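J.: Need a 3D model of the following:
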Amino acid sequence: MTEELQHGFKKVQTQWVDDIGAEVVEYYHPQSGGRVMWVNNDDPNRTFGIGFLTPPTDSTGVAHIVEHSVLSGSQKYPVKDPFMHMMKTSMQTFLNALTFADMTVYPLSSMNETDFHHLMGVYLDAVFYPKMLTEEKIFRQEGWHKELFQPEDDLTIKGVVYNEMRGAFGDVDRAIMSSVAEHLHPESTYAHESGGNPYVIPELSYEDFCAFHQTHYRPDNALAFLYGDIDIDRALAQINEGYFDAFEADHHAIELTLPTPPKGRTKETVYYSADKQMSRETDSYLTYTVPFTSAQDKQMIFILQLLGDVLVDAEASPLRAALVDTGFAEDVSAYPSDGYYQDFGIVVENMSADQADQIVDIIEKTLRQVVEDGLDQSVFDGVLNSREFYYRQAGGSMQGITRGIQMLSVWRYQDQPLDGLTYSDELDYIRQRRDQGMFEQLLTDRVLNAETTQVLVHEPKVGLFRSQDDALAEKLAAEKAQLSAEDVQELIKQNESLRAYQTEPDTPEAIATLPQLDLADVPRETTNIPEEILSNNPTILFHPQATSGVRYVKLAFASDDMTREEIPYLKDLAILLGSVDTQNMTYQDLDTELMKATAGLGIVPKIYTAVDNPDDYTVQMEVNFAALNPKTARGFELTTDILTKSLFTQKQRILNVFKRVKLEMEQSFEANGHQAALGRVRSLYSNPSRYAEELSGIGYYDHLTHLINHFDTEWETFKHQLEQLNQRLWTQSRLTISLTGESADKDAFYHEVKEFIETLPVGETVVRHPMTFDFSNIRKEAIITNSNVQYVAQGGYFPATDYEALMLVLSAILSKGYLYDLVRLQGGAYGAGLTISRTGDMTAYSYRDPNVDQTIATYQAMSDFVANLELDQETLNQFIIGTMSSFHYPISPDKVNRIMLTRYFKGSDKSMIDKRLIATLNTTVADLMAYVDLIRETMAQGYTVVIGNEQQIKQATFAFDNVRELKQ
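T.: This next block holds a predicted model:
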């Protein structure tokens, strides 16, 4: 008897998975060869995703450009950018697409069931029937094109992915990882850059681009996943009808290129682009890598990750002690394998290239000593506990996205998707063999006696990008010189045609094809988070949640009495606590004990601004950790030890920690410079933003740089100030506590908290007096980094009393419409946006932007756009719906303390938020028009910060008050 199919799908298996507490159902579509995995639970944040195996065969970035382009219109939804339309108008909680080294994933989630199916339909049509196959302009916009608008102009390359990857290649870590894969696995899938090398991207033709999609985007090369409280019959019907049922399986599997790594021991020198302050004596990297296992051996992958933590990443790791504590390098880390090849590797950061051979000898000598002595069992147990906590909480409020990618990550290597969801068997296997010598034997067989060992010395090369850009410019100039006048005019015509395509609005008929929610579909109240006040002296807030036995602790110590000079010392203290010895433990033992008892201890200074007054703000030093019920008491013991008994006497250790943090900040400025630019702009006029800048922005970076450069002469003064600050900060009188845990566990939890409080001195009450600053005359600043692109921020301040909830809608219209169109689509930046805050900040920003002048001019014209905005109420309502994720979002237990403590210090509550929700829902076109003058006047203040490429900054006609190097 033939088994009945459900919308073309056969149910293959149903299995309960203890590790994620859910039933997982697998479906197979015989006609197309497609598969669907459904994690069936009651999570209202419903998730859908579909992934395709997309291994590259070159570094043109074809998989990445296709990922961008399929979301630029489709057969059923012929608007130019359905992705952005849904970003504007849906209640999505996640909407993105991700290109991995060998697969591409399209995940989404929404807490509104109707919206979820809308999004699902748009994504299915996008991936299977994209408009890009018939509209070459999409390829030229998202991928690359030769740009020319005037005959006398230089010929240049533009494109969204092209500029994104110019920025990505400025990330030293990215460059190093690419070099390792390229050299260790030559001629393999992983020798190519799936995102695209910006100097290779222009080799991709439109024909090859289309062919890649046709070859790879089909159901028998895909895995779809569903997660949460889903009507599975409706979902399967939607996946089948017009999509899976339109394909026949061709049984020609997409294959990875996986040659065996060449045997032997190699050492090579490679180069990464550097700024003029960097040298091979201080800024070289070394990678030591050996093939360890493959992605199909799950047990070995767990062991590999464990070995990386134990041997390299933990503070008590032997390789860290051998290389960092002895001054050979500023940091070490385990090589993060991603793909079929799972390699054991060590990344040695900021070392001298001249010491490369010595460092390799130290690495191998240290590993041999570990084999002889055995792994440190205490560190082993700590790392194992930390790993289990990570697997248990993976994804937090976005577990559906995480679980889907976990299944795809094993499916892509022909394994069962369910294997990506389990971890307890592997951890049990490891625990049972912790003292049987297995790990030491693996180190001997697979690392020390490896058939293949690769050592790469990554030296900084000043101006590498500049020389590549110069070569490209010369090539383009020569190419242009060969063009006839007719050819030039044809190229200009092509660019004008692309610009017209980008600027021409979608027709009403095209827009009408998109599914839409109604305002009536939006709940009129936000989710209630229950809260109890357990004590008023100090204030203890408790939030009952289903946490699976995990307790979450957040301790806030008022720090409003800091002097101007003490501000950066708050951050210094936050960095060092837990990273230096205490009276009872070494920092290595402390790190190990924290891993054994908790998910880690976080200490960070935070600023909270009152909802009704931007000049009224409080500074809190926050300490937080999470632990399973039996281990919370130990977590509090360790917290007490760190806060009250830390020693600031290890001069070299403290210097090493600060050098590591400085390096991390430099890498962050290169990769996420828009955040630094936003903070810097606001610090030019806002008191709380200026405070924040000196706590964590470029202002703090300057403090750290000065301290490191003058460490010997300033050590005694620094140590004294730090000790004094630490002694007065951790008192009961400064303390506010937020707790989240199981309701039945409240009394036991409260008892442990009270015991912790008694370990602290009482102290004096802190009077809240927000600091005010004297602002300099600098309004327009450029900060030069080694980046290949720019991050451009501009804004100003307005009276906070003028802020209304509807500004959220105004910000969305400008971010997802005006700025997206002009800065991203036409300008070629990877992203752009506008923030308008309750504190009176209005700031526009761009991300990985090839321009300066053009972007600033776009910011200045925003008010004109609003003044001429032609928007009917029905269209506006869709924008309003698109802002609702600011009010309706998934709340996982690990987020509750942060949310509720933020409300507490800002003087906000659910009723105030609900009031803003209703005001936002009631926004009218007339309301928006009333803000034209405010936008014009605020942006006219012209506070500007540009972070990025030296050549582009110096060629800009915009008049900066100050131009400086990041590294001074």
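
J.: From now on I want contacts and neighbour counts done on CA atoms only, so please keep to that.
T.: Fine.

J.: Wait, Asp125 touches Pro78, no?
T.: No: at 10.2 Å, Asp125 does not count as touching Pro78 under the criterion of C-alpha atoms under 8 Å.

J.: For Asn40, see how far away Phe465 is.
T.: Taking C-alpha to C-alpha, to the nearest Å as the measure, Phe465 and Asn40 are separated by 49 Å.

J.: now Ser59
T.: Distance, Ser59 to Asn40, using C-alpha to C-alpha: 39 Å.

J.: likewise Met807?
T.: From Met807 to Asn40 the distance is 38 Å (C-alpha to C-alpha).

J.: and if you look at Lys910?
T.: For Lys910, the distance to Asn40 equals 31 Å [C-alpha to C-alpha].

J.: So between those two, which is more surrounded?
T.: It is Asn40, of Lys910 and Asn40, that has more neighbours when counted by other C-alpha atoms under 10 Å, with 20 against 15.

J.: In contact with the more buried one, which residues?
T.: By C-alpha atoms under 8 Å, 6 or more residues apart in numbering, Asn40 lies in contact with 22-25, 227-230.

J.: Identify those among these that sit within strands.
T.: Counting by DSSP state E, the part of the contacts of Asn40 found in strands is 22-25, 227-228.

J.: got a winner among the residues you listed for most neighbours?
T.: Highest count within those by other C-alpha under 10 Å belongs to Tyr227, 27 neighbours.

J.: State the distance from that one to Leu663.
T.: Tyr227 sits 39 Å away from Leu663, taking C-alpha to C-alpha as the criterion.

J.: Reduced to three states, what does Arg768 come out as?
T.: Remark: Arg768 carries the secondary structure label coil [criterion: DSSP: H, G, I helix; E, B strand; the rest coil].

J.: So what's the residue count around it?
T.: The tally of other residues near Arg768 (other C-alpha under 10 Å) stands at 14.

J.: what's it in contact with, if anything?
T.: Arg768 makes contact with 560-561, 618, according to C-alpha under 8 Å, 6+ apart.

J.: Just the buried subset of the residues you listed, written out for PyMOL, thanks.
T.: To isolate the buried subset of the contacts of Arg768 in PyMOL, counting by 16 or more other C-alpha atoms under 10 Å, use the following:
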select buried, resi 560+561+618
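
J.: Narrow the contacts of Arg768 to those in strands?
T.: Under the assignment DSSP E, the contacts of Arg768 contribute Thr618 to strands.

J.: now, which of the contacts of Arg768 sits nearest Ser72?
T.: Here the nearest of the contacts of Arg768 to Ser72, counting by C-alpha to C-alpha, is Thr618; it sits at 44.8 Å.

J.: So the closest one sits against Thr609, correct?
T.: Yes: contact status for Thr618 versus Thr609: in contact at 6.5 Å, counting by C-alpha under 8 Å.

J.: which residues do these two both contact?
T.: Each of Phe905 lies in contact with both Thr618 and Thr609 under the rule C-alpha under 8 Å, 6+ apart.

J.: Any figure for the gap between the closest residue to Ser738 other than its chain neighbours and Phe756?
T.: For Ser738, ignoring the flanking residues on the chain, the nearest one in space by C-alpha to C-alpha, 6 or more residues apart in numbering is Leu541 at 4.7 Å. Using C-alpha to C-alpha, Leu541 is found at 15 Å from Phe756.

J.: Here is a second sequence; please produce its structure as well for comparison:
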Amino acid sequence: MSQEEKNAATPTCGAVAPYTKADPSLAPGTRHAGFTVTDVLPLPELSGTAYVMRHDATGARAMWIAVDDNEKSFSIAFKTPPANSTGVFHILEHSVLCGSDRFPVKEPFVNLLKTSMQTFLNALTFPDKTMYPVASTNAADLKNLVDVYLDAVLHPAIYRRPRIFEQEGWHLELQDADGKAAAPEDPDARLAYNGVVFNEMKGALSDPDEVLFEAVNQSLFPDTPYRFESGGDPRHIPELSYEEFLDTHARHYNLANSYTILYGNLDIEDMLAFVGSRFDAATDRGAGAPNPLPLQAPVRAPFRQVTMATAPENASVGLAYVIGCAADRERVLATDVLLDALAGSNEAPLKRAVLDANLGDDFTATLVDGELQPQVLFQLKGAKPGVARRFRQLVEDTCARLAADGIDRTKLEASLAQGEFNLREGDWGSYADGVALSMQAMSSWLYDDARPVDYLRYEDQMAHMRAGLGNGYFERLLRELVCDSPHSCEVELVPAEEGAGAAEKDELLARQRAMTPEDLAAVAREVEALRREQEAPDSPEALATLPRLTTADIGPAPTDAPLQRMDAPLPCLYHDLPTHRIDYAYLYFDLGALDFADLPYVGVLTDLLGKLDTADHTASELDTLIEANLGNLDFFAETYGHDDDLAFADPKLVVAESALSENVAALATIAPEVWSRTSFADADRMLAILTQRRILLAQHFVNSGHSSAMAQLTGLYSKVSVATNAMGGVEYYLFLKDLLAHWDERKSELSERLGRIARQVFSADNVHVSFTGPREDCERFWQEAGTLGLQPAPDATATPRLLIPDPRPRNLFFSIPSNVCFVAEGTAPSALDRGTVGAWTVASRMLSFDYLWNEVRVKGGAYGTGFRHTTTGLQQYWSFRDPGIASTLRRYEGAASWMAGWPGTADELDGYVVSVVASHDAPAKSRSIARRQDGEFFSARPATWRDEVRAQELAVTADDVRALAPSMRQLAADHAVVVFGPRQKAAESGLDFEVVDLMDPQPADAAGEGGE
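T.: The predicted structure follows:
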């Protein structure tokens, strides 16, 4: 009987889950397909067991996290501490996925994205390791993914295709003044760097936080690999040679330096035999030893300043302390709890002290773990000139006082409760559980073979911390971490007139002057050769080597409990979904009775609620009450639309809360106090909160400009996005900037207006309550809630008056302090569009992972790109960390011709359908399912909508996708373009933009140079 069959035969009722008891056939010392079990460790937090193993022939480490989860995963990781800042491991992470010996196609990674049933597929570079994780609900598909990934990392094509290094790492190009390709004899031709990782890191290091953190690591770890930028510093990436690139792979990507983690409900004997056969065939390249990863002896680094071309408002100070070693799991957990108690909100004592001192705009405390020597980083954002030394003194004096006088016990208890809730909930966002837990395991296993599961456990440590509340546990920890720390640093980031862009420009100019005409011609020839290689299609024989599933392998659609209407004092949507005894409540308040001019104030309201005094509690008391009793309490705004009407918009203010089942009464009482009894009289607190919000939005524009560009683009056609942007997008940011700039004149009117809007919005006439959890918990919720204290609106019969302005398509350029661009282009629904939602979903995947990937990413050097067709008919293209604008837009506008002549085979189409349906069927947390069902309810979609779309996807033909091309041709003549990027790129693009400066004017050379 297979392991899966054994598990299926194991009763799942009662107290014992299938994997909580160790399997005697996997006892220590037993051998399985070339692996020897070395340890068996219980994982009570996961209701599972860990089996730790070694591969006898190669010494490869392996572990199976055996839990009852049908979303299975695999990961192989290598210890990869860098020896410089050339980003070699980051470039390798990209490059090994560009073909291998057994799978000699150019982009097997992309082929798997296009054709597999994966629920997670990626590769990740960390400061000291590189991981290659995959996940799938289909056992055969998982083996296919493992097969391709293992061949990629162990037998990559980089040894026989050197231009992979040029494409993913860096190469030289010749460009004219507009950034277009130039001939060597062109007098305006100038050298430029290009490459996917090069451009990605130019974007990453446009973030002041990243630059500050890099400098902090240089100060804290002057003698270890953590002083280097593992992702690659664009100033140093061009120092990397192809020879060093290959040598680094040979020394680190060997099985003795590897860690393999299997997860989930697996036939473990079969999987070990499969993996072991690939390990046995591994190539020993006879290279030297991998880079060492030593401990850094404690240092109290001297104060340091770094400069960066960025907006003046991005001045900041970082104060960091090494807290110990990764081996001390409890210390790391306790530090996380301590930081929440000290600085987790504006009312926490350390953060309150810094804000009251008025040294800057915001203060954060971050635990940096997953490294050999974890650290705490205190950061002052929007720092005023000359405050750096005062900042350190204030932090250390405040910590000393708290360590001596004691930290408020109720605050510590609340932070412990919050930490326990987060660990119990285990919500990893977009990461499959097995992938996230594999990453957690590496937080100790990478540094100590005897500690493979430390970071998968927490119950004993949390209990020990709770027992220590009365004997000064956290005060002693604080004293050790900060007051008596022998290992710390302070770094100030100062905005400057010039930055890396100017240095890069000077370097390239000097390099060009030293080159002969023959040298320049050689550069042009190499770029042409690279383009030919990029454009050459994979042969049918090469494509045939890739394993693939077909639509015949797709099972029936997973079924979720349908949305129910529950009889309750207020309209109630009920979701009968498993939640592991965590309850979720969402309250949707309609905003139709407001004026459009009120919507930005709704954004302000959601930013402030839960952070100010109420009539019953101070802000500090409220913060503690929420953390002690709820998992979360959030206020935000969102807008729903109808698929067939771009002019319809239904904006709502949403109250989102969660709690352990035993605290369900808190769901019914705390939020009503906040929305009905908050005082808007404390102007100073409101100013601090809204300033912090402005900072977060500005960071979002720099780091995720593609999502902001897409939101703005949608808002040029759709009233849904017009409303959404007014409450939380660029328009809200500009409103917030103006409000803060005129604070003294507007604060009184603001308080009055917020009170009025709250009274209008929070009424019994315009709310829907959504509850997810056991039915008995829902009934207890309503017993406690009644009508949640809500009263009918003063004029419940009034006609809704919200009039949202008509959108106006145009070209917009939002200037941000960045070295790269985020380029979005789109068009209105076309009268020629006859495609179904399912056909467009398949076509979107084709465009994103074939045409656009090759054109915009591979050739253009952008880090990411994609296409989407909204259910309302909008066609939209985007790029991420893109060196150009004009060339990207030309490539977008070539998509229609590519689609019209799509050259794929029936097998290729079948693969796309498999991947699309797999995404449709991917497992989701109950909270996410409930939110999706709520959204479909408010969007007036029929209950069968998802099933209908899935059926359309399965029925798509090649003729269906080619028939979409005529509607796509509209883009060339009738479009809007939205770009987030450095200001001078607007002029270089040759397009007529409305230019908006989002931040204070940046230094002239903040953007530097980049290739088109």
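
J.: Would you report the TM-score computed for these chains?
T.: The TM-score (TM-score structural alignment, normalised by the length of structure 1) is 0.95; 957 aligned residues with a C-alpha RMSD of 2.3 Å.

J.: The counterpart of Arg329 of structure 2 in structure 1 - how many residues pack around it?
T.: Alignment note: Arg329 of structure 2 maps to Lys298 in structure 1; criterion TM-score structural alignment. Applying other C-alpha under 10 Å, we find 16 residues neighbouring Lys298 of structure 1.

J.: Pull the contacting residues for Lys298 of structure 1.
T.: Counting by C-alpha under 8 Å, 6+ apart, Lys298 of structure 1 touches Glu426.

J.: separation between it and Asp338 of structure 1?
T.: When C-alpha to C-alpha is applied, the distance between Lys298 of structure 1 and Asp338 of structure 1 equals 14 Å.

J.: Likewise for Asp909 of structure 1?
T.: Distance, Asp909 of structure 1 to Asp338 of structure 1, using C-alpha to C-alpha: 43 Å.

J.: which ones are touching the spatially most central residue of structure 1?
T.: Among the residues of structure 1, the one closest to the centroid is Asn672, at 9.0 Å (C-alpha atoms, centre = their mean). Asn672 of structure 1 makes contact with Tyr847, according to C-alpha under 8 Å, 6+ apart.

J.: Need the counterpart of it in structure 2.
T.: Mapped onto structure 2 by TM-score structural alignment, Asn672 of structure 1 lines up with Ser704.

J.: Could you do Leu819 of structure 1 as well?
T.: Taking TM-score structural alignment, the alignment pairs Leu819 of structure 1 with Leu852 from structure 2.

J.: List the contacts of its match.
T.: For Leu852 of structure 2, the contact set (C-alpha under 8 Å, 6+ apart) comprises 865-867, 891-892, 895.

J.: In strands, which of those appear?
T.: Judged by DSSP E, strands contain the following of those: 865-867.

J.: re the thing from before, same list (the ones in strands among the contacts of Asn40 of structure 1) but as a markdown table, adding distance to Gln305 of structure 1.
T.: What follows is these, written out as a markdown table (distance: C-alpha to C-alpha, whole Å):
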| residue | distance to Gln305 of structure 1 |
| --- | --- |
| Ala22 | 26 |
| Glu23 | 27 |
| Val24 | 26 |
| Val25 | 29 |
| Tyr227 | 27 |
| Gly228 | 29 |
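
J.: which two in those residues are spaced the farthest apart?
T.: The span of those, defined through C-alpha to C-alpha, is set by Val25 and Gly228 at 11.9 Å.

J.: Find the residues that touch each one of the two.
T.: 39-40.

J.: End to end on stretch 129-144 of structure 2, go ahead and measure it.
T.: Its start and end residues considered, stretch 129-144 of structure 2 measures 24 Å (C-alpha to C-alpha).

J.: hmm, back to that, looking at Leu541 and Phe756 of structure 1, which is more packed in?
T.: Counted by other C-alpha under 10 Å, Leu541 of structure 1 and Phe756 do not tie: Leu541 has more neighbours, with 22 against 17.

J.: Can you tell me the residue that sits opposite that one in structure 2?
T.: Aligned partner of Leu541 of structure 1 by TM-score structural alignment: Leu573.

J.: Please identify the helix or strand for its match.
T.: Element membership for Leu573 of structure 2 (DSSP states H and E) is strand 572-575.

J.: So what's the residue count around Gly884 of structure 2?
T.: Neighbour count of Gly884 of structure 2, defined by other C-alpha under 10 Å: 27.

J.: Quick check: the aligned residue for it in structure 1?
T.: Under the alignment by TM-score structural alignment, Gly884 of structure 2 pairs with Asn851 in structure 1.

J.: wait, its match sits on Gln952?
T.: Yes: contact status for Asn851 of structure 1 versus Gln952: in contact at 7.4 Å, counting by C-alpha under 8 Å.

J.: show me the contacts for Asp419 of structure 1.
T.: Listed by C-alpha under 8 Å, 6+ apart, the contact partners of Asp419 of structure 1 are 407, 410.

J.: To which residue of structure 2 is it aligned?
T.: Following TM-score structural alignment, the counterpart assigned to Asp419 of structure 1 within structure 2 is Asp454.

J.: From Tyr51 of structure 2, how far out is that match?
T.: Relative to Tyr51 of structure 2, Asp454 of structure 2 is positioned 14 Å away (criterion: C-alpha to C-alpha).

J.: ok, now Leu687 of structure 2?
T.: 53 Å.

J.: repeat for Tyr584 of structure 2
T.: Remark: distance between Tyr584 of structure 2 and Tyr51 of structure 2 (C-alpha to C-alpha) = 35 Å.

J.: Would you state the strands of the stretch 651-800 of structure 2 in chain order?
T.: With DSSP state E, counting those that start in this stretch applied, the stretch 651-800 of structure 2 shows strands at 767-772, listed in chain order.

J.: where do the helices sit along the stretch 851-968 of structure 1?
T.: According to DSSP state H, counting those that start in this stretch, the stretch 851-968 of structure 1 carries its helices in the segments 853-860, 862-867, 873-882, 893-906, 910-921, 925-929, 932-940, 950-955.

J.: So which of those helices is nearest Thr14 of structure 1?
T.: Closest approach to Thr14 of structure 1 among the helices of the stretch 851-968 of structure 1 is made by helix 893-906 (28.3 Å; C-alpha to C-alpha).

J.: hmm, who's touching the closest one?
T.: In this structure, residues lying in contact with helix 893-906 of structure 1 by C-alpha under 8 Å, 6+ apart are 396, 529, 543, 545-547, 552-554, 608-611, 618, 738-741, 909.

J.: could you pull out the helices for the stretch 401-550 of structure 2?
T.: Listed in chain order, the helices found in the stretch 401-550 of structure 2 under DSSP H, counting those that start in this stretch are 409-425, 433-445, 459-467, 473-478, 500-513, 517-535, 540-544.

J.: who's in contact with the second one?
T.: Outside helix 433-445 of structure 2, the residues within contact range by C-alpha under 8 Å, 6+ apart are 71-75, 120, 133-135, 261, 263-264, 326-327, 369-372, 426, 428, 451-456.
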